[in-house]
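J.: Give me a model of this one.
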Amino acid sequence: MKNKKYFSLHAHFYQPPRENPWTGEIGLQDSAFPYDNWNHRIFMECYLPNLYGRIKNYKGEILETVNNYEYLNFNFGPTLLNWIENEYPYYYEKIIETAKRIKEKEGFSNIIAQSYNHTILPLDNFQNKVIQILWGIKDFHLRFGFYPEGFWLPEAAVNEDVLRILIDQKIKYVILAPYQIKNIRDLKTGNPVLRKDSSPCIFYDKTPQGEKIKERNIAIFPYEGELSRKAAFEDITDNSSSFASAVSSFYRENEENGLVVLASDGETYGHHKKFADLTLSHAFKYELAKRGIETISLSKYLSLYPPKNECELEPGLDKEGTAWSCSHGVRRWKGGCPCGDEGKYDTLWRVPLRSAMQWLSAVADDIYIQYAPQYFSNPQKADEEFVNILTVKEIDNFFASNLKEGADRKKAALLLDIRKYSMFIFTSCGWFFNDISRIETKQNLKYAAKISEIASQFGFKGIDRVFSSILEMARSNFKELSDGKRIYENEIVLSSMTKEKAAAYLAVITFFSAKKERSNNIFSVKLNKIEILKNKILIECDLSENICGEKNSYYIEAENSGDSPLSFKIKDLKTQETFSFEASSYPEEIQKELINYAVCMIRSENIETLERMFYSYARLPELNPKITFYNFETVVSELKVLFSQIAAVKFKFFLFDPSEDNFKKLKEICDYARKIKINASIENKPDITALMPAFCSYLYSQKPSRQEAAELCDLLSYLGLKDFLFHAENYLLELKNSREAEEKAFIN
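T.: Now for the predicted structure:
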């Protein structure tokens, strides 16, 4: 019997928590242009294309689609899934359905869990290690409905304590770099074994005396290091044939049921490497099979071929553990190594940053330990089950089983938040890159500022002073930024805001994202009444704090005056208390977002003027028939600009109210532009791309007919809105698949 060749590509899909702890929203991130934030950009470049992989002919026509998640071994970080679920619920459900279907069909799952917010587990204190792993497992079970067999360790960072906790939780396997394991020995003979492929080894827990505890074990799959490096940093993903050939080259002759594991960031396939998602689709469907290679989940392989060898862990440089992205143990996340310095930056800032975070975390833990018994019947149980709120919003059930009778739910919610943020400050990205001024580190510092704010409500005043004094030792590589203290005090602390300011901001972004309701892990907002006047938007809304359950109703005036782009007046409809503030009082990233909305207001209010100008310019060639149209270079240039502005407004009007009349108005201006041969597109900018969730909501809730969707695709193609076109094409593909399934069921 011919030996089989098995291949498993593990894709680690993850984004850190990016949400502002005062609003629950990510906000505008300039560096993600033309998208509104990095989650959205990477979703459109990677996570979504892998759900609808295209196989095309030489004309670019779609021949078939491939769901790459059916072939991958993969994990999704919980904080990323939270975002996808909120913004794109249909696609979120499709990912969940894919994993469930594979589990039901194969009997094994190709998706595994991950610790909650990507901390470096070997560096966490014991309580946080346990909670990070428990939350990751619970989050997985709540979403997918079954228990995970495997577990992805952030940055593949591991030590024996981490594996012991995973063994406690009945996890069957992890994936590590080959250089993270040592002393591979044959289970039967005890003889040393030279690693030949990615087949699993077994790790045994030991007693303090060094004796193996046979019943306490976990399998370790060592990925193929050279192949994984090539996928991440070379060009083997440029086409499917090259990719499949590269995979094939790692099988050894006469190898019995050989396994090759490629492990990499999932973002490699489409984000880091453009079109690598298409490479995977064609390779999975055709090229790997041509070479006799079968894709397999690691759970299935482990069941078919139990480990023949055992191994131990490399202890790491400081005997704290190892990771796949640091050759100095885990120093990249605590200081003492040059990883990530790009050959020119000083990374000494990492040492005081971790010291500051550890000090603040200890304060937060002390507050929880001291006050939680006053509010929770079992503080440890409440800590472990808080993820039920974060994942499936089981808020009332959580408090019914955990809150002491008569205890203040709002104060209890603050204690839960301080525990969450005391782990969020250790999200690994904060240390990964070259400077303390990076947005990833600033995000961790925002969570630190929120801890300080909550602590003050329990009587712990002034902890910011100690925290920032430690940060002062974290020197930035950029002289104008000085150090961590200056960044924290001049930027981060100023990000805080009152609930009223958060309400005004959330009401405005809900309106401008073409929604009536919006929800995140902190707030839910519902727009009850909207009135649009000249230079002004009037909104009545309800704002609910999701965890504590407190609800406020507000009347908000957002005015675009000559003095300020968007000023706000807000009245609490219960207390009748009023507040006024300018856009300039918000943090800088929110100011930029509000300015974008002010521009949108101006453009919308002047749509009739823009249209008059457009048609007046367009008639100039008609009045001068002897002159060729394109000799009117200035006119043509103006027409393109005007058309782009008008089409953007009319497209937004359609998304705000996807009526037949609004679609007709959009189509009319496009048809006229086509008639006079104006080839201009809507500029892809954050105010446009931010509307894609609303567009998808329209597609999958209002369900336009096949003909309507086809007409929409034609318009989107003409307008150059490729991302929106991708969504519309996906919708058409779903209609086609649904029709084919119905026809097949009818025949059967």
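J.: from here on, contacts and neighbour counts on C-alpha atoms
T.: Fine.
J.: So which bits of stretch 296-304 are buried?
T.: Buried residues in stretch 296-304, counted by 16 or more other CA atoms under 10 Å: 296-299, 301-302.
J.: Show me what it is in contact with.
T.: 6-8, 71-73, 108-110, 149-150, 200 (CA atoms under 8 Å, 6 or more residues apart in numbering).
J.: Another for comparison:
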Amino acid sequence: PGPGGRIANIVNTLEFISFNFGPTLLEWMAVRAPRTYRSILEADATSAQARGGHGNAIAQPYHHTILPLASRREKVTEVRWGMADFRKRFGRDPTGMWLPETAVDTATLGVLAQEGIAFTIVAPHQVKKAPPRGAPGLFRTPGGRSVALFVYNGPLSHGVAFGSLLDNAEKWARDIVGSTPNRPVEHAADEDHPERTGLNEPLISIATDGETYGHHHRFGEMALAAVLGLLRKNSRVRVENFSSFLSRHPAEHEVELVEPSSWSCVHGVDRWKSDCGCRMNPGQGTQQEWRKGLRDAVDWLASQIHKIFEAEGPPLLGDPWAARNLYGPTAESHTQDLRALELLEMERQALRLFTSCGWFFDDLDRVEPLQILRYAARALELTGSQQPTLEEGFLKRLDAALSNGTPPRSGRAIFLEEAKPPFPAYLRVAAGAALWEAVAISRGVQEGEGDPGPGVPGFQVSKLPLDVFKVTHRRTGRLWEVETRINRPSSGQGAVSVRPFGTENEFTPIALKDVPEGYRIPITDALTREVPDLRQALIFAIDDLEQGSGVEPGPPEEKVERVRDLADLHILLNVPIPFEAQTTFFKILMDASPQAALRLSVLRKILGFTPAT
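T.: Got it, this is the predicted structure:
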């Protein structure tokens, strides 16, 4: 910051450091945070221009999967998809690849080398003897190829992630420079000067999570910008990326791997399959036996999905595994056959089952394992006629996974109560689109310039006549037409009833809470903007019921509905019904005429009273 805490400069730190982003995060950012997304791409382009074509961006396997626990076939797919996504976004081939949790073994490095990846980054304890002075290590694979291993500086990285280095950029810079003689950083020259290119000067590399800067440590991103500024002014320091350094200093020191290993589990990679003892809160005495139960369940489900793919795939796709490798981030395929595309999408969901955060934390009853179970629910939907049998087999194995709650919840219960959707996705998407139109568009809510508006990334929605919505799955092309009917659109509990168009089926009511969040959150925002002081609005609306409650037939229906709508919004937003509103309503109800009391009785339950008898 500048004087008085004012902004002195805004720095795109990614222009000066090696970085990677998960492909699925970039997919979201491209739509929902386009300015930040463009800044990421520009940082790589700027650094490539400054470093002779060696950009700062590093690739990552497509899903955040612990590759040593994956089969070779899954390793290849994850690496190829990650590389394909990188090419699509950055317009060049990746030189390096960051491995999730730096989890590595010989087979994983063999796949990286086979696919043309030149380097990756590992922790000090992942090699038996690190090369001197930070030089890249040379790892030879059994297939006769090689890959460079950069070993990051353990104490400095720990000091940034878990210590106090982000509290003081000048101290951080001095610690990095270390033995630089008689040249205090704060008195360094104002110009960039490349350091000597030989390894008589050490390579110092720091590896941390991106969320360290600002999320884990408030204002950490400012400290990073400041330390980069100080280092770039130091005539003894060259700030560059791994790819650029490797081009000038090829790996020569052969290293042996400690395998399997990772940077976040002292037991290798057991954290993602068993109760190894690694946990976020060691003092709480929780068990992680659920990790094995969850792992066994998804391993089994994935194996059954692969059998379906191998059985149904060849007539439709030729070599199914080659087709899967091609499919990836762009959903590229040489077929437009609906079942073939659904099989490929089924395999994509099977790969998502192994996203590492599902096992990283301390309990089964968290959002991360829940997301794994949601991937499983979608994969099961695509298995076809075998879905009931496979679902029961999956649930049976989930019985062995128990949470730490009192009483504990099983994986089966979490799947059935929270992961498995109560209605098919296409019906919920159509319901969301219909509610958005009724609630927001009717109120004149305008989408911002460049804002794609509400929606669900995997689906395309268009409006047809007669309140029918056409819903198309973007990857498979499957299309549905859904007839909709809106019920109480002004309400936080406003329901829409849906049914497949052209059928005589009964309409199925879908409440706002069951609508996909891509619609639910914007609808909720629109409703709450309309009522900025929700508590006071409900009290005033109930006060307004008093007029007319003593005579027949009671308060006008629109006044009753207004109270009902506002009470619904309290429930939706998890806001308690004000006690003042309850006491006022009770007095009005007790003083009301018989017919007025009957009309008011519809409000009893929603305002917290026992239903009328």
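J.: The residue nearest the centre of the first structure sits in which helix or strand?
T.: Nearest residue to the geometric centre of the first structure (CA atoms, centre = their mean): residue 80, 3.3 Å. Counting by DSSP states H and E, the element that carries residue 80 of the first structure is helix 78-87.
J.: Now do the next helix or strand after that helix: everything it contacts.
T.: Remark: after helix 78-87 of the first structure, the chain's next helix or strand is helix 89-106, criterion DSSP H and E. Residues from elsewhere that reach helix 89-106 of the first structure, judged by CA under 8 Å, 6+ apart: 48, 51, 69-70, 81, 84-85, 108-111, 143-145, 700.
J.: Report the distance from helix 89-106 of the first structure to the chain centre.
T.: How far helix 89-106 of the first structure lies from its chain's middle: 18 Å, per CA atoms, centre = their mean, to the nearest Å.
J.: quick one, it and helix 78-87 angle?
T.: Relative orientation of helix 89-106 of the first structure versus helix 78-87 (axes from the mean of the first three to the mean of the last three CA atoms, to 10 degrees): 120 degrees.
J.: buried set for helix 89-106 of the first structure?
T.: 89-92, 95-96, 98-100, 102-103.
J.: Ok, stretch 708-716 of the first structure next?
T.: 709-710, 712-713, 715-716.
J.: ok, now stretch 402-421 of the second structure?
T.: Going by 16+ other CA under 10 Å, stretch 402-421 of the second structure has these buried residues: 402-404, 409-412, 414-415, 419-420.
J.: Just name the closest of these to residue 281 of the second structure, please.
T.: Checking these against residue 281 of the second structure by CA to CA gives residue 404 as the nearest, at 12.9 Å.
J.: Can you find the partner of the closest one in the first structure?
T.: In the first structure, the residue paired with residue 404 of the second structure is residue 477, using TM-score structural alignment.
J.: re earlier: could I get the buried residues of stretch 296-304 of the first structure as a markdown table with secondary structure?
T.: Below are these laid out as a markdown table (DSSP: H, G, I helix; E, B strand; the rest coil):
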| residue | secondary structure |
| --- | --- |
| 296 | coil |
| 297 | coil |
| 298 | helix |
| 299 | helix |
| 301 | helix |
| 302 | helix |
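J.: what's the most distant pair in these?
T.: 296 and 302, at 10.1 Å, using CA to CA across these.
J.: re earlier: what is the nearest of the buried residues of stretch 296-304 of the first structure to residue 415 of the first structure?
T.: Among those, and counting by CA to CA, the member closest to residue 415 of the first structure is residue 299, at 38.1 Å.
J.: What residue in the second structure is paired with that closest one?
T.: By TM-score structural alignment, residue 299 of the first structure lines up with residue 243.
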